[in-house]
Structures are given as structure tokens and as C-alpha cells.
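Asker: Any chance you could fold what I've pasted below:
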Amino acid sequence: MVLLALVQAAVVAFNVVTFVVAAPAPTDPDALLSRASAPTVSLDQGTFTGASDGFVNRFLGIPFAKPPVGDLRFRLPVASDPYTGPHSAANFGAACPQQDFKLPLTPGLAAEAVDFIVNTFYGLITPDAEDCLSINVWTPTGVKAGANLPVAVWMFGGGFEIGGTNIYNGGAIVKRSIDLKEPVVYVSMNYRVSAFGFLGSKEVKAAGVGNLGLQDQRLALRWVQKYITAFGGDPTKVTIWGESAGAISVALHMVTNGGNTEGLFRGAFMQSGSPIPIGDISHGQKFYDALVSQVGCSGASDTLQCLRQAPYKKLKDAVDASPGIFSPQSLALAWAPRVDGVFLKDTPQNLVLQGSVANVPFVTGDCDDEGTLFALSSLNVTTESQLRNYLSQNFVTGISQSDLDKLLQLYPGDITKGSPFDTSILNALTPQFKRIAAILGDLVFQGPRRFFLQQRSGQQNTWSFLSKRLKLLPGLGSGHATDLLNVYGGGDLADYVINFVNRLDPNGPGGNLNWPKYDTASAKLLTLQDGFNPQVITQDNFRKDAIDFAVKLGLDNPL
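Answerer: Reported below is the predicted structural model:
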């Protein structure tokens, strides 16, 4: 009964954070009064009218790029023309086109886990349109232009296939920063996802239009440099911050351009994402070819231009038919950042080895059971023979038989060793589920995080965390995205983020445990856990041999 009560409490907490993240504008009398005198900001020759709850002003849906439609589809983003005239900034803009997907709501999965998946991922489905490149700004009420507050720029997650800004309430972060007397300005932007933002093929590489979603983010960062002073922000004090695909995006902004930040940011904070093992953009060729065929462009002399001219619905239907993040291939994404010769001139991990890394302080951390959510897509893999085929066909396609043997020795079939970790015989949804979850979590999340830290500690200030919270969530444990509660729900991780944005050090106001820097000698982790000791310091040495080998496989077999 105690176990059940704890799990139910955890699910209630996630229902709460879903409300906090996606809460509509308040309707209390003070908020209504504040809307009667809505805040305004002048940009160029234009005036934008936002909204306020009495504590935080918000300016939403401001276009930062020309609509990527018509001939601008599948092209680099183009900055908006100078603003003129009056504009409403009271509502979010449309999300970029969302790839259709089916949630992995497997029969037999506990209701608590189903609630978490629905509340975390189903909420990502938002009104979408091709005209979607907009930016949002939250500021403390009363802050004037030139106040020079530090700026947190949020990049959302969603596997580079789904996601938008309107489920993240930046006001919760700004309000907490006011409470800590460490006020910040919060910014979020939409960027193109799925095939619209991460089309991959030799044709795309030749045209120099790969990684458009990352290019959208980069343009939004330039917008921040140009305009954030008008909102009271300091363009020299920008921290880029994200979760999942957003965190990976942050990492890729750190390694692009030879590590030259162009003055766009001075710090980076990554939740469940680091420079990951991704390969050449030609790895997306089969998905591009399928799209071309389904849209009816196979006979075109210029298939890319044909895709630009295709009717939106026809193109969107073809994208929806492509493998999604919860398809059997799971994290071997059809649409993802890849080496395009422009934004990424080499694999992200090779760029790290070459020293192509922004010399700024950074934080990178993971949840303990990153792979569980994505392993739900492979519950039909129940034998070791099937597991061998699954891994070699999707994740380590060039692996030798001896390396595959070694991988499976390091990640044994003993269910007590799998993920969710430290849950004994519980959560074995199939004989291979916990094993697959452990491998995926280490290959895509834990391994790249540890690799990045080991390469950069001692050269710049770094910190790392491990979230073991909600370990009792059935099937998922401390799964991917469980740490979002500790940020948008007003938890301790939010305090660390706010301190970092202000000080380039996560320590400061909030009364939390002192978080030591990461170095290769001590490898100290801030570990967030359930119970009476919510924050402890541990060592980043778990599964050392297994994770070292997973890193090697990623370097040798980039996705």
C-alpha cells in the first residue's frame, strides 16, 4: 500500500506539472485588471502588445523569420523584415508541422505509467502550420528596456519530430526567479521538426539545406541579440537550455562553427541530451526517397524543388507515414540532425575530440532510466536472437559479431540488472525489455553525457546531475522527461537552472545542496532522488565498462 501511495502521488505530481507547464492565462481579478493595461514593447517601428498576470509579462508568437512556405520550404530561414505597426502578442503562434505518432500504450502497462506518457507526450500535439517560426518572451512585470537581466533561452524536446513552445509556461521560471531575487528573462522559440526541419539525403547536402531546425534556432538566437534589450534582457548574458532534443540541440550549438558562439550565448544547460552519435546526412536517404515517391516526385529532375512545390497536405501525409519516435526503430530516428557539411562538418563526437566546442560553462545531466520509454516500442523483441537482430538492424548497423557478443555480455539478460535500474525483478514487461532499455539509455544518453564531460572537464567549468526521482513509476522508473517536473513544477532543479543563468554556476539562492563541479578525477554527480534526502552527491562510475563500450560503438557506428 505504501508503494502504491507513492506511485499515485508521483502521478498526481505529473498531472500537476502538466497543468503548470500548459496552464492557460489566469482569470483572477488582478490578472484581468492587468490585461486591461496590457504591457507593450517597441521593436523597430512596431509595437507589440502582450499580456500579464500581475507578476510576469508575456509577449507571445512574435515572428522571427519569414514563413518557410512556398519556395522557402526546405530552405535556410530568412529573418523577418523590420517590424512596423501594431501587433498582438497575447497568444502563442502555431507549432511547426507535427509528425503523427502513436503512443506506446501497451496492454498491461500500469495505469500510472499510461498517465505519465499521455500527460508528457500527448500534450505535445499542438495546433500546427508551416507558418510557425515565432518566438516568445516572459519578463518580470515592471522591468524596463535596458534592465540587463540575464536571459534563459529554452529549446523544447520531442525527438526532433514533434513539439512546440505552447506547453511550457515560461512564467513559472520567471516567477521563481523573482522569488529567489535572481530575476531572469525567459525566451522560447518554435523550430521546424520532422522532415520539414531535418530532411536528410545527398540532394539536401548538395543544396546546403540540412539541419534546418538547428538553423531556425540559430536565427532565433540572433533575434535575441538584436531585440532582447527592449524586453529588459542582456544580450551578453544568454544561456541556452533544453531537454531531450532541445538539450541535444544545445550541444550541437556548442560544437558547430568551430566552437565559435558568435556571442550568441555564454552558458549551456542540458537535460537528457549531449553531443550524440549521429552520422552523415546520407543516412537519411531511404526516408527521403520514400517521401519523394509517396509525394509523386520520383520522376522530377530536381526532387527537392518538387517537394517544395508539393501540396502541403500531400507532403504532410507522406511525412506522417514515415517512422516516428515510437515506431519499432525508436531512437534510430528517420528525421534527426546529421552531418551536412554546413552546420555540422563532422559527427558531433568527432567535433568534441577535435576541440570544436564553445568554451563556456555548461551543465549536462540525465535521468536514471532514459531508455525505458523508448524500449516500449520493442516489446515484440523477447528472445536474445531477436535482440541481436534488433540492435544490428537499427542502432549498431556495422557491428561485428564479436562486438555484439561483448555488448550483450556487458548488458546481460538478468532482469535485476536492467532498467529501470535497482528495481530487482519488477518492471520486466518482457524478458528483454529491461535489457533493451539499459542499452538504449546508455547508447544515446548516458554514454554521450559521460564522453562529453570526460573530454571537456578541466578545460571549462562543468557540472552534471543524475535524476533518480519517480523511481517507483511502473515500467518507466526515473524515465525520460521525469526531470521536467523539477523545473516547470517549481522544483529544486529550477533553482539550479536560475542560479546558473545568473551566475554561470548552479549554486546560489534556494537552499539546495552545494553542487560540486565535475572533473575526471572525482566525477561527482548531483543525484536527485525520492525520500528524505532529495539531493546527494554520488560518483559517475556506474556501469563503467558497459558505458565505455557503448561510447565506442557510438563512435564507430553513428546513427
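Asker: C-alpha only now, for contacts and for neighbours.
Answerer: Will do.
Asker: For residue 486, which non-adjacent residue is spatially closest?
Answerer: Take residue 486 and drop its neighbours on the chain: the residue closest to it by Cα to Cα, 6 or more residues apart in numbering is residue 493, 5.2 Å away.
Asker: Quickly find the element holding the one you found.
Answerer: Residue 493 belongs to helix 492-503 when elements are defined using DSSP states H and E.
Asker: List the neighbours of the next helix or strand after that helix that are in contact with it.
Answerer: Moving toward the C-terminus from helix 492-503, the next helix or strand (DSSP H and E) is strand 524-529. Contacts to strand 524-529, defined as Cα atoms under 8 Å, 6 or more residues apart in numbering, come from residues 463-470, 515-518, 534-540.
Asker: what angle sits between strand 524-529 and helix 492-503?
Answerer: Angle, strand 524-529 to helix 492-503, by axes from the mean of the first three to the mean of the last three Cα atoms, to 10 degrees: 140 degrees.
Asker: tell me what the helix or strand that strand 524-529 is followed by is packed against?
Answerer: Proceeding N to C from strand 524-529, the next assigned helix or strand is strand 535-539, under DSSP H and E. With contacts taken as 3 or more Cα pairs under 8 Å, 6 or more residues apart in numbering; DSSP states H and E, strand 535-539 sits against strand 524-529.
Asker: Centre of the chain to the strand it packs on, how far?
Answerer: Distance of strand 524-529 from the chain centroid (Cα atoms, centre = their mean, to the nearest Å) equals 20 Å.
Asker: ok and that strand relative to strand 535-539, angle-wise?
Answerer: Between strand 524-529 and strand 535-539, the angle comes out at 140 degrees (the same axes, to 10 degrees).
Asker: Residue 148 is in contact with residue 230, correct?
Answerer: No. Residue 230 is beyond contact range of residue 148, at 9.6 Å (criterion: Cα atoms under 8 Å).
Asker: Could you also give me the structure for this next sequence, so I can compare it with the first?
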Amino acid sequence: MLYAGLTANVFAKNVPVVIQTPSGSIKGQHNTNAGVNEFRGIQYATADRFEPPVPVSNWAGILAATKFGSNCPQAARFNLTEESLEENCLYLNVTTPDNAKPDDKLPVLVWIHGGGFVGGGSNLYRLDRIAREANVVVVSLNYRTGLFGFMPHPAIDVGINGNLGLEDQRAALRWVQKNIASFGGDPDNVTLAGESAGTGLICLHLASPEAVRGAFHKAILISGACLQQIPTLEQALADPIWEAVSHNPKDSNRKFRCPVPGDKDYSDQASLACLKNQSVSDLLQAQTYEAGNRLLSFVPVTGNKTVPRSFHEAVGSGNIMKVPMIMGSATHELRLYIAYDVLGDNGTKTEYPVTIDNVNQYYLPAFYGTDAAIHQKILQRYFGDATNPMNLNGATLGSMLSSYNPYVGINNCLHLQTANTLNGVAGMPPIYQFEFSDPNALVLGVGLAPGKDPGFELGAVHSSILNYLFPNFSNTMAINAPDLPPASDELASQMIAYISRFMRGDEDFSGFPAQWNAYDGSQASPASENVLLFRPNEIKLFNAYGGLSPDSTAGHQCAFWNSMYPN
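Answerer: Now for the predicted structure:
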């Protein structure tokens, strides 16, 4: 009978497991198939609309933590992601190796999801692979996005105005500090990791050491360059998207109208009270309309208590979190964005085939500004002839944008420049730079909806790396992307092994496919040979920057781009 009971437990997928934390008892599940313990949908805070998060009180009894909580309010995008209308959304999830015990002091990874600052959520990610293979505790969390998390308004408390999503993350990090030891994690060894907008938010935590010191001790920045400029609170209020959200006469579908300056019934407080009274769905409809007409419409700001300074200022003054970092990006990040435009899966639902007319009238102005002379130089450089470009298609255009563009901080040269600049800060610990470059990375069913083939080669595009860390990541709650091909799956395990070694503070990568040397690029000598290439059967160090002369066509041609955009 004892043997039969043990056998039943071994083959059961989920077996209840209860732990005691300082906040209260939590019941999760032991996932025997995955070899982990999973605790899902733990509420760490509550928040009224446009108000700061309030930590949850300790609870009596046993909290059931077996299902993901709802993602924060967001519209469906790209014919792929899913809508959420739930404002009670400040949940986190914890996954541990199945043999983890309280006070084991395992390294802790806290994952900040991406989503363009307007979407995403923690219930899109399976945490079991990293927890099991790296033998670490993994936490994922929700935070408010879009106008609910990143829309400055003159009636919101100036100290947090425009940065409520960041305040949510800090509330979650405080919860981790309080409770993670009960899951077997080490509160003194927390790695904050994120991708895309998640990385952009980590950059702002790094620039605010007085607010986050002690909350994390290492950082992993994927597909986001910290040197990308974002507005100050003052600039954001001077160009107020909240007014357009409140009333835009060009939006024929607007279902509400809140007072804006110039209206006889306007006051800051009346405006905010009106916005608080609108339905989530109506606000999201307004947000979607405005986001379709502005690039990165809803973003965090600097210049308040949450983020006192820009990343540029933090680096220049040395007033920055000095923690070891992994930084990197995918080789062809923005081919994904070209695919959205070619397919019409963009904010305006407009198809933009890659023709020379569309390149001149749409793509180049959107990504490189309005200087026609610069456009001519770029086309001449990459396609041989500005008027009759050779080999111009979605793949080649996307690769060019991925090397550098000044308006979207997802590009390789700006990532390298960020690391070069950080290396100039006195006392900065090691930075490990990488480039993800699997030509067979899955995109359909991951970054693009299944069957949405744009008709050109995709490869290692934006967000395709996520499936290597979080199995079957599909940008949906179904978590049903195809399994990785065998060579890619092996690469995923190798990447996780490197991350595990980094989280443990070990700089010795002997026995690995390649020694990962600390990145030694600098402002004066930017062409470092110490970028680790992650490609199946070809993990090696290389120079991603290229040559130092603007004439060099090596690497990502960063010297050329620096000559075009020296600031």
C-alpha cells in the first residue's frame, strides 16, 4: 500500500504543497512532470486606479496559489496577444526546484515582462525550465501598463506621477525580500531580469539607487538599451497624452469625454475624477487609438521621486546601481517590427510592403528622422544605390534597423554603447555582453500569430529568445508555441547554464563551450572582442561592433552609425 501511494504521487502531475511565509501560509502545487514546485497568483499589492500600490496585509488560513492571476488591463495587439479588463491584477508567481527547502539560499531570478509598456503579463511564462536547470527560485510579476501605469496627469501625486508601473514592481520586490527565504531563495542574491520594455524599466531602477538599493543585486537586460532617451515628467506634461485620451475629436469611436484645459468645467481634479469613472474597456479603446498614432505613447518618465534622473545622468554622475550585469540582444531584432507593418498588424492596421516608396515615405522617417540627406547616405551604404536599391526586402531592411536606429532603443549598436558607457563608471562590476543569433529561432506562434508569415526570412528577431528561457512562450495564456528544434533546445540549456553561473557570482566558465570574458568595451575603445554569440553549435566570443572606421562593414557597422548620429 505504501508503494502504491508513492507511485501515485510520482505519476501525478500536480500534488499540493504548503509552505509558511512571513505573510501567511501558501498552498501551491508540486509539478512532478516538470520537477518543480509552483505557486501562482499570489497577490502582493492592491491599487486603486491612478493611485500607488498598497501592500497586502498578512493573512490567516492558507492562501490557495494554484492558478495565475489576471493580467493588468490591456488591449489585444498584433492579432496575437489577449485583452484583459481586470484592474485587480497585482499578482506574482514563484517556482522553485522540487527539492528546495526554506533557507536553502538559492539564487533568485525576478522576471519583469515586456510588452511595449502597454501589455504583457506574468501568466504568459512557464518558469519551470530555469528553476529546474539552473537550480534557482524564479519569480514573475504583473505591473500596471499603458495609461493605467505610465500616463502622467497633473492631478496625480508628483512624486510617482507617470511611474505607477515602476512603483508596482518595487512593491513586488519588497514582497520578495520579505518572503522569498521561505521558498528556499536568498534575499541577498536577487537577479532582476527582463526583456524589451521589461529591460527599459530595469534601466530606470538602476538609475534610482536610493529607491531600490538592497532590492536586487544583479541584473539581466535583454533587448533594451538603457541609453534610449525617455521624457521627463515636465516634458510629458507639456505634451499631454492624457488630454488626447480624455477627448480626441478625431476619434469617431470615442465613448466618453472628460474635461480638458479650456473647458469651462475643467480642473485637474475634475479631469482625473472623470477618468477614474470610465470603464476599463472604454479607456483601452482610447489608449489603442492614441497608441496607433504615436510611437511608444505610454512610457515611464524621469525627474520625480520614483526616477529622480535619467540613465544618462546616472551614468555621468556615477549615481547608479553598481551591480554585475548581463546585457544583450538578438541579431535581427526589428525584422519583427517590419513583419507587423508588412502584415498590417500595427497600431493603424495599415499594410506597408517593403518598396522603395514605402521605405522613403514611411520606414526611414519613422526610424531615422526626417533628414532626407541622411536617408540617402543610409540607403547608399546598405543597398548600393539610393534611387534603385539592390536586395531591399523585409529581412535586409529589418537587419539594418536592428543594427542601429535612433528612435527605438532595441538595436545592437545602442546596446553596445550602453555597456561601453557603463564601463566608464568607477567601481562598476563586470558586464557580460551577448548576442542571440539562432537562425532557426521560432517566430510564428511566438512573436507573430500562427500562420502570419510576412514572406521574408525572420530568424533571431525581437522576443524570439523568450522561448529559450520560458518553454512554449506564445504571447498568450495558452503557452502553446511549438517545441524548439533539437539544436535550439540544446542552445537553450547552454544559455541557462551560463545564466546560472552568473547568478551564483562565478566568473569561471571553464567546461562551457566558450569562456565568457567580462565585456571590456569603452567609449574610447568600443570594438570589444568579448561579446558571446549564442548560436546552435557555435557559441563563441566575437566583435559585434565592427571596425573603428566609418568605412568598415564589419559587425553591426556601429562606427558608420556613430558618424551619422554622433549624439
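Asker: Please say which position in the second structure the residue nearest to residue 486 of the first structure maps to.
Answerer: Alignment note: residue 493 of the first structure maps to residue 495 in the second structure; criterion TM-score structural alignment.
Asker: Distance check, its match against residue 542 of the second structure.
Answerer: According to Cα to Cα, to the nearest Å, residue 495 of the second structure and residue 542 of the second structure sit 17 Å apart.
Asker: Can you give me the buried ones in the helix holding residue 493 of the first structure?
Answerer: Of the residues in helix 492-503 of the first structure, 492-502 count as buried by neighbour count, 16 or more other Cα atoms under 10 Å.
Asker: what does stretch 82-97 of the second structure give?
Answerer: 82-85, 87-97.
Asker: Could you identify the pair within those residues that is furthest apart?
Answerer: 85 and 97 (33.1 Å; Cα to Cα).
Asker: wait, what's in contact with residue 156 of the second structure?
Answerer: 50-51.
Asker: So it lies in a helix, does it not?
Answerer: No. In this structure, residue 156 of the second structure is coil, not part of a helix, as judged by DSSP: H, G, I helix; E, B strand; the rest coil.
Asker: Assess the claim that the residue nearest to residue 486 of the first structure and residue 482 are in contact.
Answerer: No. Counting by Cα under 8 Å, residue 493 of the first structure does not reach residue 482; the two are 11.7 Å apart.
Asker: which one in the first structure is aligned with residue 281 of the second structure?
Answerer: Residue 281 of the second structure maps onto residue 313 of the first structure when the alignment is built from TM-score structural alignment.
Asker: average distance between the strand or helix carrying its match and the second structure?
Answerer: Element membership for residue 313 of the first structure (DSSP H and E) is helix 312-320. By mean Cα distance after the TM-score superposition for the first structure, the fitted helix 312-320 of the first structure averages 2.5 Å away from its aligned residues in the second structure.
Asker: Which secondary structure elements does that helix sit against?
Answerer: helix 285-295.
Asker: helices or strands up against whichever helix or strand comes after the helix it packs on?
Answerer: Using DSSP H and E, the helix or strand that follows helix 285-295 of the first structure in sequence is helix 303-309. Here helix 303-309 of the first structure is seen to pack against helix 285-295 when contacts are counted using 3+ Cα pairs under 8 Å, 6+ apart.
Asker: Mind listing what's buried along the helix it packs on?
Answerer: Neighbour-count burial for helix 285-295 of the first structure, counted by 16+ other Cα under 10 Å, picks out 285, 287-292, 294-295.
Asker: So what angle separates the directions of it and helix 312-320?
Answerer: Going by the same axes, to 10 degrees, helix 285-295 of the first structure makes 140 degrees with helix 312-320.
Asker: Residue 303 of the first structure and residue 291 touch, don't they?
Answerer: No. With contact defined as Cα under 8 Å, residue 303 of the first structure does not reach residue 291; the gap is 10.0 Å.
Asker: what about the helix holding residue 493 of the first structure, distance to the chain center?
Answerer: Here helix 492-503 of the first structure is found 18 Å from its chain centre; the criterion is Cα atoms, centre = their mean.
Asker: residues in contact with it?
Answerer: 150-152, 173, 176-177, 180, 182, 184, 237-239, 267, 269, 486-488, 505-510, 512.
Asker: With that, I have no additional questions.
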